[in-house]
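Visitor: Model the structure of this input:
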Amino acid sequence: MKIGLFGGSFNPIHVGHISLARQLLTLGGLDEVWLMVSPQNPLKQGRNDLLDDKLRFEMTKKALEGEKGIKACDYELRLPKPSYTWTTLEHLKQDFPNDTFVLLIGGDNWELFPRWYRSEDIVKKHQIIVYPRRGSDIDLTTLPPSVKIVDTELMDISSTEIRNRIKTGDSIDNLVPNSIIEDVKKNYRL
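Guide: Reported below is the predicted structural model:
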């Protein structure tokens, strides 16, 4: 199988993540997209608003119930910390030798990609699909052959916005799947 890895903290997962995963499944010619719930991002140290790993995974799993070809994945949560994409990809290759893994990242992460641990090795050994993010400008003439740009819809929803809305008592309806609205409110309330 050809599996797209869509990593993130999903703190919390929202309808933008799910819409994007659906688009990437189709545009990337993928058999599945795994929403890889990640521990603390090594490039975003110092965050104190990150909900417990298990809770974020459980909410992601619940939010994806009934989605075809899109699954919540806790694989990275079981690996040694810090969490490096290169390490995750190497472990996946060992555990799933018959599958091909494609890294799915936003344009903002592609701009930071040279700072990623073993980024050159990732580009040499794995296919990468980059989707647009507002404010990111990618020079198509500099892309390696293993990197493909897809044109997905830009969604102006963020997990930060959802957490802020909960703190101020504003509605999060239509921002997170109905199946997890109460879980999100309960877990992110101060």
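Visitor: switch to C-alpha atoms for all contacts and neighbour counts from now on
Guide: Noted.
Visitor: Run through the residues that contact Thr85.
Guide: Tyr117 (C-alpha atoms under 8 Å, 6 or more residues apart in numbering).
Visitor: Now show me the structure for the sequence below, then we'll compare the two:
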Amino acid sequence: MAIGLYGGSFNPPHEAHRKVALTALKRLKLDRVWLLVTPGNPLKDNAALPPLDERLAAARRLLAHPRVEATGVEAAMGVTRTYDALAYLTARCPDVRFVWIMGADNLATFHRWGRWWEIAARAPIAVVDRPGATFSPLSAHAAQALSRFRVDEGDAAGLAWMAPPAWTFLHGPRSDLSSTALRGRKAAAQSFPSR
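Guide: Below you'll find the model as predicted:
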């Protein structure tokens, strides 16, 4: 079985997240995609982060796909770092081929993730194009360091079965939505209610 792992705060989940999950499911020929809704991102301020149960429920409503599931498995494992989640899952599911999925905007900061090189060495990575993040992430530190392990997009269907490190950059349907922008709009609407 091949399962894509798509981690994030999903605060809030939106159509761009759905497009990334479905693009990866189809293009990588995965059996499933699991959204790992994190209890808190170590690289972000989590003070205003809504409760995990709320974000999980919102992600489940948004996805509504039989092969894509939003999970709180990181909280159940007691971890917040990608490497720890991958280590846990690969140790407990040795017959499953996991692929880490991220939006292209995350590739630009991937080198700041804890144990990022070990993440790349533990599971293949699929980077899905996002508006405004098509070219600059490819010159980022991690992309350059991993450049010799990049797999042509035309061979992406076999990524789950490749020995890591291996990664590909996928193009597909995109959305301009972002959680940051949606939170900003909500805050603005609350600050200036209509009369």
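Visitor: What residues in the second structure pair up with stretch 118-130 of the first structure?
Guide: Under TM-score structural alignment, the alignment places stretch 118-130 of the first structure onto residues 115-127 of the second structure.
Visitor: Next, the buried residues of that stretch.
Guide: Trp116, Trp117, Ile119, Ala120, Arg122, Ala123, Pro124, Ile125, Ala126, Val127 (16 or more other C-alpha atoms under 10 Å).
Visitor: So which of the residues you listed is the closest to Gly103 of the second structure?
Guide: Val127 (5.5 Å; C-alpha to C-alpha).
Visitor: one step back: so which of the buried residues of stretch 115-127 of the second structure are in strands?
Guide: When DSSP state E defines the strands, the subset of these inside them is Ile125, Ala126, Val127.
Visitor: quick one: the longest helix anywhere in the first structure aligns where in the second structure?
Guide: For the first structure, the helix that runs over the most residues, judged by DSSP state H, is helix 15-27. Helix 15-27 of the first structure corresponds to residues 15-27 of the second structure when matched by TM-score structural alignment.
Visitor: thinking again about what came up before, which residues are contacting the helix or strand just after the longest helix of the first structure?
Guide: Going down the chain from helix 15-27 of the first structure, the next helix or strand is strand 32-37, by DSSP states H and E. Outside of strand 32-37 of the first structure, the residues within contact range by C-alpha under 8 Å, 6+ apart are 1-10, 21, 24-25, 53, 56-57, 60, 69-77.
Visitor: and if we set it to 6 Å?
Guide: 3-9, 69-74 (C-alpha atoms under 6 Å, 6 or more residues apart in numbering).
Visitor: Now do that strand against helix 15-27, angle only.
Guide: Using axes from the mean of the first three to the mean of the last three C-alpha atoms, to 10 degrees, the inter-axis angle of strand 32-37 of the first structure relative to helix 15-27 is 150 degrees.
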